[in-house]
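J.: Just need the structure, nothing else, for what follows:
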Amino acid sequence: MNLFGGTIGNLESGLKYSATKQKTIAQNIANVDTPKYKAKDVSFAKMLKDAEIDTMSAHRTDQRHYEFKQPQSSDGVYSYTNLRYRQNGNGVDMDAEQAKMAENTIYYNALIDRINGKLNSLKTVIKGGQ
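T.: Prediction:
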């Protein structure tokens, strides 16, 4: 029986995405005055695709069967290539980064709230409904 699979596993993946996004936003803000720095962002779709591939497994019953190879998973972070906001080539828009940070904080808090609800439900079941 997989007690913490399913919903809690998906919420954990969401928290990984949120943490990666927070680090990326913080890195962008820290480099707001760095010449030629290109802003970075995180692709949720890429992280989701990597998570689906990482969970895939197969049992080979014969040596002639193809072996499943899992590609190297990436963190989903990418740089904007043709983005310039300033004369020095810096691509960080402070207002946009602060808005992204606020949005990510709300997303993170919602995930934490949902995980707390799931764990409280398990706690109630373990206590026998008391």
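
J.: Going by C-alpha atoms from here, please, whenever you check contacts or count neighbours.
T.: Noted.

J.: which helix is the longest one in the protein?
T.: helix 94-127 (DSSP state H).

J.: Next, the buried residues of that helix.
T.: By 16 or more other Cα atoms under 10 Å, the buried positions in helix 94-127 come out as 97, 100-101, 104-105, 108, 111-112, 115.

J.: so what secondary structure elements neighbour it?
T.: Counting contacts by 3 or more Cα pairs under 8 Å, 6 or more residues apart in numbering; DSSP states H and E, helix 94-127 is packed against helix 7-30.

J.: what angle sits between the helix it packs on and helix 94-127?
T.: 160 degrees (axes from the mean of the first three to the mean of the last three Cα atoms, to 10 degrees).

J.: What distance do you get for Gly9 to Leu15?
T.: When Cα to Cα, to the nearest Å is the yardstick, Gly9 and Leu15 sit 10 Å from each other.

J.: Also this sequence, please, to line up against the first:
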Amino acid sequence: MFDNVFGVHESAMKLRQDRLGLLSENLVNAETPNYKAKDIDFRKAMNASLSNSGVSLEQTHGSHMKHRRLSSIGGAELVYRNPMNPAADGNTVEAHYEQSEFGKETARYMATVQFIENRIGGIRRAFRGE
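T.: Prediction:
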């Protein structure tokens, strides 16, 4: 009865958490030479999540932080950004873009959390007979 009570929102929340993690890693490494800005295509990742296919993330340099596998939430293909203004040191992070994307993704994450909270509240009211 409650197997799919949150619909796609459970997978969406997990993917949004992973995307926020990637965006924050990009911001942290904005000054790291040869660091490549990473992201996931949310739409493709959701489709993969819903079809239960999985792709693991790959560490491109020994000093980069390790990602947890996105395949545990359905899979996501890691993509590398091509910067509008490439840095001389090979870093592809554009901090203003990453900050903008982080803000937008945070708002989407909060909307997903709000939906799930409302759904839980509805279930509680139903149990109480309200």
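
J.: ok, of the buried residues of helix 94-127 of structure 1, which one's closest to Leu122 of structure 1?
T.: Nearest to Leu122 of structure 1 among those is Ile115, at 10.7 Å by Cα to Cα.

J.: Could you report the distance from His9 of structure 2 to Asn91 of structure 2?
T.: 34 Å.

J.: for Ala45 of structure 2, that is, sorry about that
T.: Going from Ala45 of structure 2 to Asn91 of structure 2 by Cα to Cα gives 25 Å.

J.: Just want to know which of those two has more residues nearby.
T.: The neighbour count for Ala45 of structure 2 versus Asn91, taken as other Cα atoms under 10 Å, is higher for Ala45 (25 against 19).

J.: aligned partner of the more buried one in structure 1?
T.: Aligned by TM-score structural alignment, Ala45 of structure 2 pairs with Met47 of structure 1.

J.: ok, for that match, nearest residue in space, not its chain neighbours?
T.: Of all residues not flanking Met47 of structure 1 in the chain, Gly76 sits nearest, at 5.2 Å (Cα to Cα, 6 or more residues apart in numbering).

J.: The one you found contacts Lys46, doesn't it?
T.: Yes. The criterion here is Cα atoms under 8 Å, and Gly76 of structure 1 meets it with Lys46 at 5.5 Å.

J.: So between the two, which is more surrounded?
T.: Applying other Cα under 10 Å to Gly76 of structure 1 and Lys46 shows that Gly76 carries more neighbours, namely 18 against 15.

J.: Now for the more buried one: which residues touch it?
T.: The contact partners of Gly76 of structure 1, taken as Cα atoms under 8 Å, 6 or more residues apart in numbering, are 42-44, 46-47.
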